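Student: Quick one, fold the following:
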Amino acid sequence: MSLSNTSITEAMIIRENTISCIEYISTISGFCVVTISTPLRLLSLGYAIDYFSSSSAACKILTLIVMWARAQYAWFIALACVDRFLCSSSSTKLRALSSVRFASYSIPFAVLIVGLTFSHILFYYEIAFPKQLCSALRRVYQTFIGIWLLIAYSVGPPIIMLSFGLGTIQHIRQSIRRTGTNPNPHLIQNQQQQQQQRRSKKTDRQLIQMMFVQCIVFILTASLPAIQYIYTSARTNLIIDYLQAAKDSAFNYVSGFISLTKFFMEFNLQDHHDFSINNIIPKLEPSLRTIRQRRWRENQRHKFDSNQITLPLSTTDNSESNLSSSTSSQNFEDNPFISGDVDAVGVIHEQHLVCVGGGLQNDYSFNEGDDSYDDK
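Tutor: The predicted structure follows:
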């Protein structure tokens, strides 16, 4: 999932958007967690190679990197929700904060703050003898790190996601009301406006459901390491047998692996509804319009070439009506501004005038005997 998100985001036209920058960095942080933590755990469980306990410096640095990357990923997702809240606001001052320039300052600031909040790991993590395990030796610090993980990693970011996500949906509703308000309150809204409102309500309901599911999944999976730290600190002075020690070790490993599942089940609701597609389509629309016009002209040219008998517009001279089909076809091909469908009696049913200007080609059609024309 992280690799696909990275490749898709890098190939998108919206890379210059703030949400693209933030999610690109969050994907990189999640990818670092998966590629660093998972191989280290597999080596420890399958081959009894524990790099965390190889030295005191490795214990401190590796633990800091893993916890830092996990928390950084969560706070980047929360920062993306804040950016969507600012971008959808009706206030020009708040919308001005949703810019690439502001994101270039907020992303390093978020990295620095999260790193400082976990810098205490360098002072309290040591190798515990005789088990050769990298852990917090002091019981008070074990309780503190468990509570700190709950606040700074498990519960804090989901609360911000939920709060600013609901605020974003409220801003979208307000913008729909402003743009869709009927200037005459006595007129009944037409069926199209009613359908648009129903679709908007359905989409808002789905977004709220996705938001709650994402926050609940994040809290449940991210809370397990914090619960494990608190549980371990509460049983430090207890004398346990080998069976209970095996149970505690199994709970430790299982909670660690479950906490990694959120990096594989990533779905970011803040850009799936209105922002990704609506940012891509306006930029692709000129190219798509040009492609549609080019294909339409090619189809009309193929239709014209498929006629075996073609006659010129003027039918006053009967001698001109006996021209060969190849000569008439060549005359029409030489004129790039007129193309049409001609039947066996030589009546042009539809003529297409191609007006070139401003870098785009606009096609107009008019019927024989009719002054009106249609803009293609």
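Student: hey, let's count contacts and neighbours off CA atoms from now on
Tutor: OK.
Student: Okay, and the spatially most central residue of the chain sits in which element?
Tutor: When C-alpha atoms, centre = their mean is applied to the chain, the residue found nearest the centroid is residue 271 (4.7 Å). Using DSSP states H and E, residue 271 maps to helix 269-272.
Student: Show me which residues of whichever helix or strand comes after that helix are buried.
Tutor: Per DSSP H and E, the first helix or strand lying C-terminal to helix 269-272 is helix 276-306. Residues of helix 276-306 classed as buried: 276, 293, 297, 300-301, 304-305 (neighbour count, 16 or more other C-alpha atoms under 10 Å).
Student: which stretches of the protein form strands?
Tutor: 125-128, 133-136, 338-342, 348-357, 360-367, 373-375 (DSSP state E).
Student: Another sequence for comparison is provided below:
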Amino acid sequence: MSTAMSTTIISTLTVVTFEMNRYFSILILLFGTIGNVLNVLIFHQPKHRTNPCAVYFFYASIAGLIALYSGLASRVFAIFSLDASATNATICKLRAFIVWVSTTASSWLLTYATIDRYCISCRDVRRRNLSNLRFTRRLMIFAVVSGSLIFAETFYCYVPNLRNSPLTCYGQNMACRLYNEIASALAFVFIPSIIMLIFGYATVQNVRKLLFSIAPTTSTHGTTMTMKKTDRQLIQMLIVQIILLTIFNIPLAIQRLYLTSTLNVPKSLLRSAIENLCFQLFYLLSFMSFGMPFYIYTLTGTVFRNEFMELFRFVSRKVRIAAF
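Tutor: A predicted model of the protein is given here:
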């Protein structure tokens, strides 16, 4: 490949990477904010506050909002050269810590929700009894505390003003990056994904057994049937989210490990440009997983969709009353 052609390709890749970061970051942040805020409003309704799975969804949406703003807002600010985390050490470390804790907590809250749905779908009364709010609160606290302990190293490892790294605010040396990539790959992606897939599959099997074994009677109508329908749709919504969460987050985890393992390998400018484009793309896809739950729930759950429409009509009435 000629030098002129190589230079042209590098220039094109650089422009594509910059424009992708500019527009996709804003779009993901915008739609993610709208979706997560609506999730919070819907799952905060009184009828959902006693459902452990809905409580997990509620706090996962809050964690998703925090992850989106701590992870993508700096990219939007960088467009206007206003990203303080790129130059200020304190903001850099704090932002990295919040990103990792919020993303990990969100992932584990969905993991716990999967386990909760498995428990509620079991015939064993002891397992069903594990689905309760007291246990839910303990697990949520555990998720935040354990995430904070795992990624406390960011206050030492992360430094701003880095040049040869995927992000300006990043791990300062090989040891820091290696620990961070392995910890994030395991705690944020692989372990939660494996647990979610296992319990998700087991839940589907349990639901199938229940559907085939329960004969319709007069007692299955009314409130009881409605609750069962809600539980089934929560499972359906959760399964779809698990699949997409796994698909969107695994590429970034692999790319991070690859970049760290080849940190000391000499690379051409073209190879660096390609790797940077891949990293930025996978980074955006990873954060897209925190912005899409509302749209997944709306498409896959009729109960959730109906509640959203009720919320929309309620807000519309309030707006009309306020206008007059």
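Student: picking that back up, between the strands of the first structure, which one is closest to residue 45 of the first structure.
Tutor: When the strands of the first structure are compared by C-alpha to C-alpha, strand 133-136 sits nearest residue 45 of the first structure, at 12.9 Å.
Student: okay, and that closest one goes to which residues in the second structure?
Tutor: Matched against the second structure by TM-score structural alignment, strand 133-136 of the first structure falls on residues 168-171.
Student: so where is stretch 119-134 of the second structure in the first structure?
Tutor: The aligned range for stretch 119-134 of the second structure is 86-101, by TM-score structural alignment.
Student: Greatest separation within the buried residues of helix 276-306 of the first structure: which pair is it?
Tutor: Checked with C-alpha to C-alpha, these reach their widest spread between 276 and 305, with 42.4 Å between them.
Student: Show the contacting residues for the nearest residue to residue 207 of the first structure once chain neighbours are set aside.
Tutor: Computed as C-alpha to C-alpha, 6 or more residues apart in numbering, the closest residue to residue 207 of the first structure that is not its neighbour in sequence is residue 269, at 6.8 Å. Residue 269 of the first structure is in contact with 207, 210-211, counting by C-alpha atoms under 8 Å, 6 or more residues apart in numbering.
Student: Do you have the helices of the stretch 101-250 of the first structure handy? List them.
Tutor: Using DSSP state H, counting those that start in this stretch, the helices found in the stretch 101-250 of the first structure span residues 121-124, 139-149, 156-180, 191-234, 242-258.
Student: As JSON lines, those helices with distance to residue 329 of the first structure and mean neighbour count would be great.
Tutor: Supplementary listing: the helices of the stretch 101-250 of the first structure in JSON lines, determined by distance: least, C-alpha to C-alpha, whole Å; neighbours: other C-alpha atoms under 10 Å:
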{"stretch": "helix 121-124", "distance to residue 329 of the first structure": "82", "mean neighbour count": "15"}
{"stretch": "helix 139-149", "distance to residue 329 of the first structure": "78", "mean neighbour count": "19"}
{"stretch": "helix 156-180", "distance to residue 329 of the first structure": "52", "mean neighbour count": "17"}
{"stretch": "helix 191-234", "distance to residue 329 of the first structure": "47", "mean neighbour count": "17"}
{"stretch": "helix 242-258", "distance to residue 329 of the first structure": "72", "mean neighbour count": "13"}
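Student: Among these, single out whichever gets nearest to residue 111 of the first structure.
Tutor: helix 156-180 (14.2 Å).
Student: Contacts for that closest one next, please.
Tutor: Helix 156-180 of the first structure has contacts (C-alpha under 8 Å, 6+ apart) with 74-75, 77-78, 81-82, 84-85, 88-90, 150, 193, 204, 208, 211-212, 215, 218-219, 270.
Student: Which neighbouring elements make contact with whichever strand or helix holds residue 224 of the second structure?
Tutor: Residue 224 of the second structure is part of helix 223-261 when elements are defined by DSSP H and E. Using 3 or more C-alpha pairs under 8 Å, 6 or more residues apart in numbering; DSSP states H and E, the elements in contact with helix 223-261 of the second structure are helix 89-121, helix 174-184, helix 191-213, helix 269-288, helix 293-300, helix 302-323.
Student: one more time with 10 Å
Tutor: Applying 3 or more C-alpha pairs under 10 Å, 6 or more residues apart in numbering; DSSP states H and E, we find helix 223-261 of the second structure packed against helix 52-79, helix 89-121, helix 174-184, helix 191-213, helix 269-288, helix 293-300, helix 302-323.
Student: now it against helix 89-121, angle please.
Tutor: Put simply, helix 223-261 of the second structure runs at 140 degrees to helix 89-121, going by axes from the mean of the first three to the mean of the last three C-alpha atoms, to 10 degrees.
Student: just the angle between helix 223-261 of the second structure and helix 302-323, please?
Tutor: Here the directions of helix 223-261 of the second structure and helix 302-323 differ by 100 degrees (the same axes, to 10 degrees).
Student: Reformat the contacts of residue 269 of the first structure as CSV; add distance to residue 179 of the first structure.
Tutor: Rendered in CSV, the data for the contacts of residue 269 of the first structure read as follows (distance: C-alpha to C-alpha, whole Å):
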residue, distance to residue 179 of the first structure
207, 21
210, 26
211, 25
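Student: what about the longest helix in the second structure?
Tutor: Looking across the second structure with DSSP state H, the single longest helix is helix 3-43.
Student: Export the buried residues of helix 276-306 of the first structure to CSV and append columns for distance to residue 285 of the first structure.
Tutor: Output for these, formatted as CSV (distance: C-alpha to C-alpha, whole Å):
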residue, distance to residue 285 of the first structure
276, 14
293, 12
297, 18
300, 22
301, 24
304, 29
305, 30
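Student: Leaving out sequence neighbours, find the closest residue to residue 85 of the first structure.
Tutor: Closest to residue 85 of the first structure by C-alpha to C-alpha, 6+ apart is residue 168, at 4.6 Å.
Student: Quick one: map residue 3 of the second structure onto the first structure.
Tutor: Matched across to the first structure, residue 3 of the second structure finds no residue, judged by TM-score structural alignment.
Student: what's the distance between residue 3 of the second structure and residue 109 of the second structure?
Tutor: 50 Å (C-alpha to C-alpha, to the nearest Å).
Student: which of these two has more neighbours?
Tutor: Neighbours were counted for residue 3 of the second structure and for residue 109 using other C-alpha atoms under 10 Å; residue 109 has more, 27 against 8.
Student: ok, residue 101 of the first structure - contacts?
Tutor: residue 18 (C-alpha atoms under 10 Å, 6 or more residues apart in numbering).
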